[in-house]
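Novice: sequence-free structure coming up:
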């Protein structure tokens, strides 16, 4: 039995009949301001007056955070994976001074249904991504990486609402599949820095994508996931996205099998759709519509993705990750909007509220 398994999940791994619910996380973006920060980058539907039900909100507004927490509970989202851009960044300040206090206040008022949060380390934005070398860990980047995790340990990990697996604070690493150079030593150093602060890390790598798994890199993580499977050009002219979903499932199966061989967990990641073509943003990406095929409902792609994800659940973790709660620039949000309301969130709740054997 893996030492990091939480009690209920460890019980399932021992061979008992599985009755535990599926744990749902969603990527959460605390980067908006009501003066235009990030909203000015655009989002699909902006020109026709579509957008968030709450309007162009501030991520620092207590009312906004409370509404997001309320909707998350309604949609069955138990954990936010919060976008983090380094010590002292706008997102760091927003999390520490606004989001975390609101989460903990809600949990104190409603202890029966606690909301947790963890962090998404935005590797590309923080460390830089080279088109040829990826995110290359040289001495400088490795030192910066270690200091960033020292900050996380000091400022975040002791919070009661911080999400833990087997007692270990969880951090997701965006685009870990592009790591190059001596990333193994850099990850080990980050773990050591956190250990010195009294914590053991649970690192989730963004590894699952088209192409062959990298066994050596996967070995460096406690679990792996897929942030977004958008990519192969062959799907750009699709009208029926069933094949995209099925082939994504094939990729999940391949990565999950290899991860299991290495004692590494697997967290299926799904999207409700993808549209980065809004506003004034340059857009080289094709759209993945929320409609699986012509005539289907506006949540049919999400439902197909969810059904596929349940086929590839890690029986130990029983977790899925949703991209996203509120990444409006790429059109992956399940946050209620002005035209579709709560449709995506309600569908998400129905997808994962029933335990799967």
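Specialist: Done, it's in. Because the structure is a prediction, the values reported are computed rather than measured.

Novice: only C-alpha atoms for contact and neighbour calcs from this point on.
Specialist: Noted.

Novice: residues near residue 163, how many?
Specialist: Counted with other Cα atoms under 10 Å, residues neighbouring residue 163 total 22.

Novice: Show me the strands in the chain, by range?
Specialist: Secondary structure of the chain (DSSP state E): strands at 23-28, 79-84, 116-121, 135-137, 164-165, 168-173, 179-181, 202-206, 223-225, 265-267, 269-270, 319-322.

Novice: Of those strands, which stretch is the most buried?
Specialist: Burial among those, expressed as mean neighbours by mean count of other Cα atoms under 10 Å, is greatest for strand 265-267, which shows a mean of 28.

Novice: from the chain's centre, how far out does that strand sit?
Specialist: Here strand 265-267 is found 12 Å from its chain centre; the criterion is Cα atoms, centre = their mean, to the nearest Å.

Novice: what does stretch 178-193 give?
Specialist: 21 Å.

Novice: Give me the contacts around it.
Specialist: The set of residues external to stretch 178-193 that reach it, using Cα atoms under 8 Å, 6 or more residues apart in numbering, is 133-138, 142-143, 145-147, 149-150, 200-201, 217, 220.

Novice: still on that earlier bit, what would the strands of the chain look like in TSV with distance to residue 311?
Specialist: TSV is the format used below for the strands of the chain (distance: least, Cα to Cα, whole Å):
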stretch	distance to residue 311
strand 23-28	15
strand 79-84	21
strand 116-121	25
strand 135-137	32
strand 164-165	22
strand 168-173	22
strand 179-181	29
strand 202-206	19
strand 223-225	15
strand 265-267	12
strand 269-270	12
strand 319-322	11
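
Novice: Out of those, the one nearest residue 37 is which?
Specialist: Among the strands of the chain, the nearest to residue 37 by Cα to Cα is strand 79-84 (15.0 Å).

Novice: and the closest one, what does it pack onto?
Specialist: If you count contacts as 3 or more Cα pairs under 8 Å, 6 or more residues apart in numbering; DSSP states H and E, strand 79-84 packs onto strand 23-28, helix 90-94, strand 116-121.

Novice: quick one: which of those is nearest residue 58?
Specialist: The nearest among those, by Cα to Cα, is helix 90-94 at 9.9 Å.

Novice: quick revisit: out of the strands of the chain, the one nearest residue 241 is which?
Specialist: strand 269-270 (13.8 Å).

Novice: putting a second one here so we can go through both:
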């Protein structure tokens, strides 16, 4: 993805026996989950991971849109706004309008460092836009760019970064608060703050006692309450790696994800920590890096499945049953506009035919022979209809 070299994914494999057992457990738990969901009316507060890092061609550090898989399709499928510049106020206004259409309440905006393009775009363009007040905003702290390697993390920037974020964002009237506390999402806490980094967390709590820290801490089965204690809420950025990635675009993959979430929510709640379920429409990063099978946005094991079916089912069967009143029933979406990994729900132009062909030598290296639809505002409308 653009400036990021590291993969977002922690790759794990599991046998089909595990999937079947997990799915069976989900079925057994379904009545209890349904009763809990209905008791709170199950209406989520929807947040999306937002990426203000795109630059138009000809700009310094211009984005390599060729790393977006849909630009490699034959014919290419483009965003509704074309190969846009994130700092263009017209782009920001359109993205806010799309978010309102989809029933989205806030953006967790990717932040790499003080003075970075992601920082100046959020600070000087997004938050100053005349329509900014239609949404709330939080920081997605890009830990891989600030805390070093997983094996030898460096926390020396951590407190200074939080000090900058506090001075620059936390008191802004449009910044997201939970229980009166400014919210910050930290990417890959399961790598940086599990069995390590405890002194950095202790110092954070001492200097920023009112910070609401959301850890990207849940991945796979067996989540432990002791891990959740470090945070005010826990969530999972990586939907693909624990569902359709290893198990394909199948119903069983979603059943496994729902089981993981239910167990993680129970573990977190047992120590007074909230849980935020995350959903995603699909995934394909094959134009950026090797090793992750691309997944289109329909079921491979459901006859006549159509575009958007996985997203619809993930909302209904994974997101809504695991909403948590402890954090205002927040449900996260990966993502609004991460085009490099094809997780975006941002509208496409909607003008091109369905394609399973790409511009690789084989003609299917990026698509894997799966069909990709120039879907227009489909995912915004699915999200609104399923959650409102």
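Specialist: Nice, thanks for sending it over. Since the model is a prediction, treat every value here as computed from it, not as a measurement.

Novice: And the TM-score between them?
Specialist: Overlay of the two chains. TM-score (TM-score structural alignment, normalised by the length of structure 1): 0.84; 317 aligned residues with a Cα RMSD of 2.1 Å.

Novice: looking at the strands of structure 1, which is closest to residue 233 of structure 1?
Specialist: Among those, the nearest to residue 233 of structure 1 by Cα to Cα is strand 269-270 (18.8 Å).

Novice: Find me the equivalent region of that closest one in structure 2.
Specialist: With TM-score structural alignment applied, strand 269-270 of structure 1 matches the range 278-279 in structure 2.

Novice: That stretch vs structure 1, average offset?
Specialist: Superposing on structure 1 and averaging over aligned pairs (mean Cα distance after the TM-score superposition for structure 1), stretch 278-279 of structure 2 comes out at 0.6 Å.

Novice: contact partners of that stretch?
Specialist: Here stretch 278-279 of structure 2 makes contact (Cα under 8 Å, 6+ apart) with 235-237, 239, 311, 314-315, 318-319, 331-334.

Novice: In this structure residue 319 of structure 1 contacts residue 24, no?
Specialist: Yes. Assessed by Cα atoms under 8 Å, residue 319 of structure 1 is found in contact with residue 24 at 5.9 Å.

Novice: Contact partners for the alignment partner in structure 2 of residue 95 of structure 1?
Specialist: Mapped onto structure 2 by TM-score structural alignment, residue 95 of structure 1 lines up with residue 122. Residues counted as contacts of residue 122 of structure 2 (Cα under 8 Å, 6+ apart) are 52, 109.

Novice: Then residue 209 of structure 1?
Specialist: Applying Cα under 8 Å, 6+ apart to residue 209 of structure 1 gives the contacts 226, 228, 229, 251.

Novice: how about the first one, what's its match in structure 2?
Specialist: Applying TM-score structural alignment, one finds that residue 226 of structure 1 aligns to residue 236 in structure 2.

Novice: Which member of the contacts of stretch 278-279 of structure 2 is positioned nearest residue 378 of structure 2?
Specialist: For the contacts of stretch 278-279 of structure 2, the residue nearest residue 378 of structure 2 by Cα to Cα is residue 311; the value is 10.6 Å.

Novice: So residue 210 of structure 2 versus residue 171 of structure 2, what's the distance?
Specialist: As judged by Cα to Cα, to the nearest Å, residue 210 of structure 2 and residue 171 of structure 2 stand 12 Å apart.

Novice: tell me, what's touching the two both at once?
Specialist: Shared contacts of residue 210 of structure 2 and residue 171, defined by Cα under 8 Å, 6+ apart, are found at residue 182.

Novice: those helices in structure 1, which residues are they?
Specialist: Under the criterion DSSP state H, structure 1 contains helices at 7-13, 62-75, 90-94, 100-109, 123-127, 139-155, 183-196, 215-218, 242-261, 300-311, 343-352.

Novice: centroid residue for structure 2?
Specialist: With distances taken as Cα atoms, centre = their mean, residue 334 lies nearest the centre of structure 2, 2.4 Å away.

Novice: give the contact list for that residue.
Specialist: With contact taken as Cα under 8 Å, 6+ apart, residue 334 of structure 2 is in contact with 48, 49, 237, 238, 239, 278, 279, 280, 281, 343, 344.

Novice: still on that earlier bit, switch the helices and strands packed on strand 79-84 of structure 1 over to JSON lines, and while doing so, append distance to residue 338 of structure 1 to every line.
Specialist: Formatted as JSON lines, these follow (distance: least, Cα to Cα, whole Å):
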{"stretch": "strand 23-28", "distance to residue 338 of structure 1": "19"}
{"stretch": "helix 90-94", "distance to residue 338 of structure 1": "25"}
{"stretch": "strand 116-121", "distance to residue 338 of structure 1": "27"}
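
Novice: Quick check: the gap between the residue lying farthest from the centre of structure 1 and residue 123 of structure 1.
Specialist: Centroid-distance maximum for structure 1: residue 295 at 29.5 Å, with Cα atoms, centre = their mean. Applying Cα to Cα, one obtains 39 Å for the distance of residue 295 of structure 1 from residue 123 of structure 1.

Novice: same question, residue 142 of structure 1
Specialist: With distances taken as Cα to Cα, residue 142 of structure 1 is found 12 Å from residue 123 of structure 1.
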